[in-house]
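Colleague: Here's a sequence, model it:
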Amino acid sequence: MTLHTPELRDHACLIVHGPDQIGLVAAISAVLTVNKANIVSLDQYTDDPDGGAFFQRVVFHREGLTAVMPDIEAELDETLRTYGMTWTLTDQSVPERMAILASTTDHCLLDLLWRHRRGELPVTIPMVISNHTNTAEDVRSFGVPFHHVPSQGPDKTEAEAEILRLLAGNVDFVVLARYMQILSEGFIDALGVPVINIHHSFLPAFIGAGPYKAAKERGVKLIGATSHYVTPELDEGPIIEQDVVRVTHVDTAADLQRRGADVERDVLSRAVTWHAQNRVVRHGNQTIVFQ
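Modeller: Have a look, this model is predicted:
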């Protein structure tokens, strides 16, 4: 069953990116005008007006969108192909399907479930998968299916195969809500959808176990979090969102961890929301985020 968001009925989002050139904006607007679409919002950016890269996000309304969507797509393809542009067109009334992978730490997981229940995240959540069972009861209390897939030892082949089986064809993107397992390159390739991670640092200087203890020992003055897309290079994917809070010498390692958890929740929820609203465009190892 496909769920729809009533307030976004007959709204579509067009993302365009490619080489900047004269006439591009007019050509896109002309296609929408011919198809009787009313532009609701439009954001664009070029990193260099003289031969740089161009990015545009357009949200438009068209009565009876579902019926005319194939015609709009065909005309956009014909027009944008001549400009050498990459583009996507999505029905905004159909929320993306977001699966969550988690481990024992639950603050990011429960925050996403809570925001979803309040209607703050424009997604559906078909499942939560964890390599532990301590969050199962909490997850199911939100009406979300919980799957336990153990992952122990250096060989993750069996666990990754089971996770792929659960996710295949059922999700549009995946969120790692403090999922403390490294995903293999083969898994990422086979999954074939974006994966968003939350890292417990503004810059990944404190890696491994006990990052807040290490930060306390270094006497840091700022702690923060980074949400990024997952790539085969660990914690090196395109950054979506970051934030920091100031701390002082009186804060204990436990204080840093508590305050860091708050930042992690906020940063991850913003990244997830922006991705689900088609506000993030990947450009190499960077992102363009239309807010």
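
Colleague: From now on I want contacts and neighbour counts done on CA atoms only, so please keep to that.
Modeller: OK.

Colleague: Can you give me the neighbour number for Arg165?
Modeller: If you count neighbours by other C-alpha atoms under 10 Å, Arg165 ends up with 12.

Colleague: in what helix or strand does it lie?
Modeller: helix 157-167 (DSSP states H and E).

Colleague: Gln257 contacts Ala215, correct?
Modeller: No. Using C-alpha atoms under 8 Å, Gln257 makes no contact with Ala215, being 9.8 Å away.

Colleague: so how far is the helix holding Arg165 from its chain's centroid?
Modeller: 21 Å (C-alpha atoms, centre = their mean, to the nearest Å).

Colleague: if we can go back for a sec, pull up the overlap in contacts between Gln257 and Ala215.
Modeller: Here Gln257 and Ala215 share no contacting residue, scored by C-alpha atoms under 8 Å, 6 or more residues apart in numbering.

Colleague: hang on, the earlier thing: and the helix holding Arg165, what other elements does it pack with?
Modeller: Applying 3 or more C-alpha pairs under 8 Å, 6 or more residues apart in numbering; DSSP states H and E, one finds that helix 157-167 contacts helix 185-191.

Colleague: one more to put side by side:
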Amino acid sequence: MKRTKTLNRARLLISCSDQPGIVASVSAFLHEKGANIVQSDQYSTDPEGGMFFMRVEFDLPAFTERFHEVEEEFSAIAAQFAMTWRLESERKTKRMAIFVSKEDHCLLELLWRWRSGELDVDIPLVISNHEDLRDIVESYGISFHYIPVTKETKQEAESDAKTLLYDYHIDFIVLARYMQILSPAFVQDFEHRIINIHHSFLPAFIGANPYKKAFERGVKLIGATAHYVTNDLDEGPIIEQEVLRVNHRYDTADLKIAGRNVEKIALARAVDWHINDKVLVHENKTIIFN
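Modeller: Have a look, this model is predicted:
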């Protein structure tokens, strides 16, 4: 069922050093602007010199005329507390690009949730280094772009991908089992806006063939990890993890099947939280207001 948007709703996300008066100042500011706070979440790492994180949802009368006014005037509060902050409008639908290689399970999960209205997002295009999934993608009415990647053409391929992302005004990228390592320059251009699914429970079994490693280790839980991409392979801020219990009867093929199921769940949940501005990144960790 498609989610109903509240067209006069905004989300304010804040990170700063913990100090007295933050919540009172934010609440008073929004009250003065005639806003009605409908949800407020806070988290402090340590009241004595730690970090403070806050997510506020509020309804704002005359939203179209006043949203940018609120955004501009809040900068004074932000400066007072040295905040890192952003204000998001619920009426703005984020634009997501999907990168994929040959495996389709994560792609299909995202497309199904998008078509059913569970993911409030636009998907203008899918980029792949293989042609295998073109028919599936195009059957959803989504533009499919084949950009082959070799060691010799990697820089050119990423340049072509960037051009498409900018042309389609993409807000963030999901790597739905895209089996290429992105360059530092590419990652930097989309910092904390690239979500990857790793087919193991990080930090265990980093790199390739995690199910083979898991089988050899005799694991009793199989997992998957959705995380933001950084230049440290498979070590970016973790958004979500999912596990499934297994036993000694599972061979490598069985573990792969189980793994695909948890990959789909973890990735879809991470994408949903990102879409709805429920994730704050601090250093190499995330705070999830879910």
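
Colleague: Just the TM-score for the two chains, thanks.
Modeller: Superposed pair, TM-score by TM-score structural alignment, normalised by the length of the second structure: 0.95. Supporting alignment: 287 aligned residues with a C-alpha RMSD of 1.5 Å.

Colleague: Look up the counterpart of the helix holding Arg165 of the first structure in the second structure, residue range please.
Modeller: Using TM-score structural alignment, the residues of the second structure aligned to helix 157-167 of the first structure are 155-165.

Colleague: ok, and what's touching that stretch?
Modeller: Under the criterion C-alpha under 8 Å, 6+ apart, residues 97, 127, 147-149, 186 lie in contact with stretch 155-165 of the second structure.

Colleague: of all those residues, which two lie farthest apart?
Modeller: Ala97 and Val149 (17.6 Å; C-alpha to C-alpha).

Colleague: which of the two has more neighbours?
Modeller: Taking other C-alpha under 10 Å, Ala97 of the second structure and Val149 do not tie; Ala97 has more neighbours (22 against 16).

Colleague: Trace the more buried one over to the first structure, please.
Modeller: By TM-score structural alignment, Ala97 of the second structure lines up with Ala99 in the first structure.

Colleague: and if you look at Arg113 of the second structure?
Modeller: Looks like Arg113 of the second structure aligns to Arg115 there (TM-score structural alignment).

Colleague: Count the neighbours of its match for me.
Modeller: Arg115 of the first structure has 13 nearby residues by other C-alpha under 10 Å.

Colleague: Now it: which helix or strand?
Modeller: Going by DSSP H and E, Arg115 of the first structure is in helix 107-117.

Colleague: and that helix, what does it pack onto?
Modeller: helix 136-141, helix 253-276.

Colleague: closest one to Met85 of the first structure among those helices?
Modeller: helix 253-276 (20.5 Å).

Colleague: That closest one vs helix 107-117, what angle?
Modeller: 40 degrees (axes from the mean of the first three to the mean of the last three C-alpha atoms, to 10 degrees).

Colleague: Could you list the residues in contact with the following helix or strand past helix 253-276 of the first structure?
Modeller: Following helix 253-276 of the first structure in sequence order, the next helix or strand is strand 280-283 (DSSP H and E). With contacts defined as C-alpha under 8 Å, 6+ apart, strand 280-283 of the first structure is touched by 15, 55, 238, 240, 274, 287-290.

Colleague: and the helix or strand just after strand 280-283 of the first structure, what does it pack onto?
Modeller: Once the chain leaves strand 280-283 of the first structure, the next helix or strand it forms, by DSSP H and E, is strand 286-289. The elements that strand 286-289 of the first structure packs onto, with contact taken as 3+ C-alpha pairs under 8 Å, 6+ apart, are strand 239-246, strand 280-283.

Colleague: Any chance of the ones you listed in a markdown table with mean neighbour count and distance to Lys36 of the first structure as columns?
Modeller: Below are those laid out as a markdown table (neighbours: other C-alpha atoms under 10 Å; distance: least, C-alpha to C-alpha, whole Å):
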| stretch | mean neighbour count | distance to Lys36 of the first structure |
| --- | --- | --- |
| strand 239-246 | 19 | 34 |
| strand 280-283 | 17 | 26 |
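
Colleague: Fine by me, we can end here.
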